[in-house]
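Engineer: A predicted structure for the sequence below; I have some questions about it.
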Amino acid sequence: MTGWYLLAILVSLASMVVIDRRWHLFWWADPRRAVVVHGAGIVFFLAWDVAAISRGLFERGQGSALTGIELAPHLPIEEIFFVTFLCYLTMNVYGLVALRLAERERAPR
């Protein structure tokens, strides 16, 4: 069962790409802005993880679904992909809400 968690995250991340491509919510709406926003989100959450790990608040979980690859003590490789997915999900939701609000404004009353 090794790697199932990473596979699930990658499938979820691919779903975010498909949704974004279909409705032009984030990366397809403005790639330059997406690089900055997505990068900043990933850096922020990884810094948060590192700070929590250094204070002893987070530890690497045990499970057969994990790959066992650590980028640093208690920082599994899955965390990078999860944070990337989390940021992408958030920006897709934001883009979808903005799109729906714009449609609502354009609709005749």
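Structural biologist: That came through fine. Numbers count the residues shown, from 1 in each chain.

Engineer: switch to C-alpha atoms for all contacts and neighbour counts from now on
Structural biologist: Fine.

Engineer: got the buried residues for the longest helix along the chain?
Structural biologist: What stands out as the longest helix in the chain, according to DSSP state H, is helix 77-106. By neighbour count on 16 or more other C-alpha atoms under 10 Å, the buried set for helix 77-106 is 77-89, 91-93, 95-96.

Engineer: do the same with stretch 52-60
Structural biologist: Using 16+ other C-alpha under 10 Å as the burial criterion, the residues of stretch 52-60 that qualify are Ile53.

Engineer: also this one, for the comparison:
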Amino acid sequence: MPGLYLAALLFSLAGVALTDARLKLAAWRDPRRTIIAVVLGTVFFLIWDAVGIATGVFVKGDSPLLLGIDLAPHLPLEEPVFLIFLSYLALVLHGAAMRLRALRAGRRPVSGQGGESAV
């Protein structure tokens, strides 16, 4: 079924965006920095892909799940969408890890209870 991979990527991207919107981990906390980071990450990995394609390391396989639209030889339309998803997901996961770290750092042993800590 052509386009299924792209649909799965967009569905997953929407899920990450909804999580981000609810918890304000990246784009909903600082949209400008998030956009810059996603663009830089995507461009970096597209350059990485171009080098890999030029050296023959990366080749596009045949899959009925791809739309069949190539932006360049061995670079399907789905690749930049995947790289956007990857970069955004990394930022959201980083934001979640930093929030969890801050929450854990905020918990201190409760004094007066026999040295037990509130965990």
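Structural biologist: Thanks, I have it. Nothing here was measured: the structure is a model prediction, and the numbers come from that model.

Engineer: related to what we said a few turns ago, give me the helices and strands touching the longest helix of structure 1, please.
Structural biologist: helix 4-23, helix 31-54 (3 or more C-alpha pairs under 8 Å, 6 or more residues apart in numbering; DSSP states H and E).

Engineer: distance check, the residue most central in space within structure 1 against Phe45 of structure 1.
Structural biologist: By C-alpha atoms, centre = their mean, structure 1 has its centre lying nearest to Phe85, at 2.1 Å. Relative to Phe45 of structure 1, Phe85 of structure 1 is positioned 12 Å away (C-alpha to C-alpha, to the nearest Å).

Engineer: nearest to Leu101 of structure 1, out of the helices and strands packed on helix 77-106 of structure 1?
Structural biologist: Nearest to Leu101 of structure 1 among these is helix 4-23 (14.2 Å), distances taken as C-alpha to C-alpha.

Engineer: so where is that closest one in structure 2?
Structural biologist: Using TM-score structural alignment, the residues of structure 2 aligned to helix 4-23 of structure 1 are 4-23.

Engineer: what's the average distance of the matching stretch to structure 1?
Structural biologist: Superposing on structure 1 and averaging over aligned pairs (mean C-alpha distance after the TM-score superposition for structure 1), stretch 4-23 of structure 2 comes out at 0.6 Å.

Engineer: just how off-centre is that stretch within its chain?
Structural biologist: Its chain's C-alpha centre and that of stretch 4-23 of structure 2 lie 10 Å apart, by C-alpha atoms, centre = their mean, to the nearest Å.
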